[in-house]
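[1] generate coordinates for the sequence data below:
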Amino acid sequence: MLRLGYKASAEQFAPRDLLDYTVLAEQAGFDSVFVSDHLQPWRHDGGHAPAALPWLGAAAASTERVLLGTSVLTPTLRYHPGVVAQAFATLGCLAPGRVILGVGSGEAMNESPLGLEWPAGKERFARFKEAIALIQALWAGERVTIEGNYYSTRNATIYDLPESPVPIYIAASGPAATRLAGRLGDGFICTSGKGRELYTETLLPALADGAAKSARTLADLDLTIEVKVSFDTDRARAMDVTRNWGALALTSEEKTGVEDPVEMQRLSDALPVERTASRWIVSDDPDEHVDAIWAYVEMGFTHLVFHDPGADQAAFIERYAEHILPRLRARAVREA
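    Predicted structure coming up:
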């Protein structure tokens, strides 16, 4: 089954506005809403950073049907994994069968401002793997005692567990973390706008390899991708709104270690619009737009979460509900 989701960009909108957009997305027919979890946004001017955990509780109370998840939360430094396990168990009780814990290995700009030392890549991955295992252990047992390299528990119990287990979706952009997603996760999260070969020759094979280590296949996982889209009847306007998210077009080398939203904004604003738009599917034609999106379905992705860079999210939701979601669903039926 093809799922179509809405990305609630916490970096761009105030908590109340973000909640209103989530309700609109449910009413418009989106299947899921994923919220980002940042201590600091990508931009200083006009940026926002509401905390995902209380916000998700409000979203659960304000909606009835959509799946709700994080894309993504980092359970390794700002949060102890046990706190994450407790919080998402509670959310799962409040919205049974509708909550997803999406996790990633993190960004320096979310941890370093709190005085936390940003570890090297090898340690980040080790912490990430240990944190996921601890969350799963706490959800599976009582009086859990674990002495890990980074996290410990002593007779810990999560007393309120939902009847429907909360799935864990693991975000990754390289083969090692992607194999981990296949081995330990219920779903996989990545982002669009990179070369096709990264998905078809690196990430998806690594995911299949990891799944095989747990006696599973890709069919057992929800393959989720955040699809960066800018669809408008005016193509120039669709191009221009991508400027607000120029940080996505920065290379790893350009933004690695950047911890300050002011500096990230400076780097982003220096980019030409042709480059800021390079990570987005920019179109003023709905059929062309759907064709570009469908390439990810053909690769094997089963859950598309749409991220629009514009300030008027209500208009985006309306345009997508009218022109794009019906076309995608009709094509899914035709090609099933």
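[2] for the rest of this, base every contact and every neighbour count on C-alpha atoms.
    Will do.
[3] tell me the SS of S268?
    helix (DSSP: H, G, I helix; E, B strand; the rest coil).
[4] that one touches E254, doesn't it?
    No. Counting by Cα atoms under 8 Å, S268 does not reach E254; the two are 9.9 Å apart.
[5] cross-check the contact I'm expecting between E111 and R78.
    Yes. E111 is in contact with R78 according to Cα under 8 Å; the separation is 6.3 Å.
[6] go through this protein and flag its longest strand.
    In the chain, with assignment by DSSP state E, the single longest strand is strand 222-231.
[7] structure for this one too, so we can compare:
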Amino acid sequence: MAHFGYTMMTEQAGPRELVAHAIGAEKAGFDFSVMSDHSFPWLESQGHAPYAWSVLGAAAQATSSLPLMTFVTCPTFRYHPAVIAQKAATMQMLSGGRFRLGLGSGENLNEHIIGAGWPAAPVRLEMLEEAVGIIRSLLAGDTVSHRGPHFDVDNAKLWDLPEDPPAIGIAVSGERSCEIAGRYGDLVIATEPRRELLEAFDTHGGAGGPRIGQLPVCYDTDRDAAIARAHDQFRWSLGGWQVNAELPGPAGFEQAGTHIRPQDVADVIPCGADVHTFVEAVRPFRDAGFTEIALAQVGGDQQEPFLRWAQAELLPALREL
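    You can find the predicted model right below:
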């Protein structure tokens, strides 16, 4: 049976609102929650980018049973992997064991702010692999000194460790990232319902681990309003990750999306209030073998009506899959 999650999107809501959304998701009956970790929104119309880790700590205190997860954090530019390990250990303790650490190779949109440049994808994946190894060692309680091609660690140790370390998920989009996920991850993360990604994860050692997907949705009783909002705030998502990982800011995404029509977005993102349409959009993830699917409602000011509808209609229908 698949589990269904709720996405707290730092790109489209402020910190206090995001915590309120987590409380609402728990009350609505979602099985888990994930949270983006951005320094910029994708588009200016989204308008937000609070510090995800502060919000996660607040959400851990404001909820009692909702599992929380970064979806995803890049441990190679804005954050040093030793700092990520400390963040993750603390979050696992604050949440009472409800935290999972989702990691990925990042996007230029968020990582450019430290002025370190943006290397080619193979280098970013090398950095991710090295970073995950450091994080795992620290979460295991080791004292770590490391001199690597990308990171140095000098006599690091975590002094507050949870009884059980948080599970680590790795975001994948191709063979190399699947190899890293299979070797170092406890679970795999993807935003496309591609069975071959899960098979590659299994091949490289991940067999049996959870598989988490994500789907943007746009609930509104007025379908035309939903389509307009999805186009305004989420047309960037149609660019694909080879494009989305490279552009440096919202202006670039604005330019890249000029050719995308509202109907193009509606063909990909379920819009409106027809439960069947939303269920059918989720089905490819379930059929591909994903065990958990996180829904991302478009529109920071549209979360409460979505959560009410999800509790009353959408989640019961999804659980019949």
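[8] higher neighbour count, E111 and R78 of structure 1?
    Taking neighbours as other Cα atoms under 10 Å, E111 of structure 1 and R78 compare with E111 leading, 21 against 15.
[9] ok now do the more buried one, which residues does it touch?
    Neighbour list for E111 of structure 1: 39, 77-78, 117-118 [criterion: Cα atoms under 8 Å, 6 or more residues apart in numbering].
[10] swap in 10 Å and give it another go.
    The contact partners of E111 of structure 1, by Cα atoms under 10 Å, 6 or more residues apart in numbering, come to 38-40, 74, 76-79, 117-118, 259.
[11] any of those buried? List them.
    38-40, 74, 76-77, 118, 259 (16 or more other Cα atoms under 10 Å).
[12] quick one: which of those is nearest E298 of structure 1?
    Checking these against E298 of structure 1 by Cα to Cα gives T74 as the nearest, at 29.6 Å.
[13] so how far is I100 of structure 1 from the closest one?
    Distance of T74 of structure 1 to I100 of structure 1, computed by Cα to Cα, to the nearest Å: 14 Å.
[14] with V297 of structure 1 instead?
    21 Å.
[15] so which of those two has more stuff around it?
    Using other Cα under 10 Å, the more surrounded residue of V297 of structure 1 and I100 is I100, with 24 against 17.
[16] okay, buried residues for stretch 28-46 of structure 1 please.
    The neighbour-count check on stretch 28-46 of structure 1 (16+ other Cα under 10 Å) flags 28-44 as buried.
[17] now stretch 108-122 of structure 1
    108-112, 118.
[18] swap in stretch 13-26 of structure 2?
    For stretch 13-26 of structure 2, by 16+ other Cα under 10 Å, it's 13-15, 17-26.
[19] widest-spaced pair of these?
    Among the buried residues of stretch 13-26 of structure 2, G14 and E26 lie farthest apart (Cα to Cα), at 18.6 Å.
[20] where does V305 of structure 1 sit: helix, strand or coil?
    strand.
[21] any chance of JSON lines for the contacts of E111 of structure 1, columns distance to P309 of structure 1?
    Below are the contacts of E111 of structure 1 laid out as JSON lines (distance: Cα to Cα, whole Å):
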{"residue": "H38", "distance to P309 of structure 1": "17"}
{"residue": "L39", "distance to P309 of structure 1": "20"}
{"residue": "Q40", "distance to P309 of structure 1": "17"}
{"residue": "T74", "distance to P309 of structure 1": "23"}
{"residue": "T76", "distance to P309 of structure 1": "28"}
{"residue": "L77", "distance to P309 of structure 1": "28"}
{"residue": "R78", "distance to P309 of structure 1": "27"}
{"residue": "Y79", "distance to P309 of structure 1": "28"}
{"residue": "E117", "distance to P309 of structure 1": "31"}
{"residue": "W118", "distance to P309 of structure 1": "28"}
{"residue": "E259", "distance to P309 of structure 1": "22"}
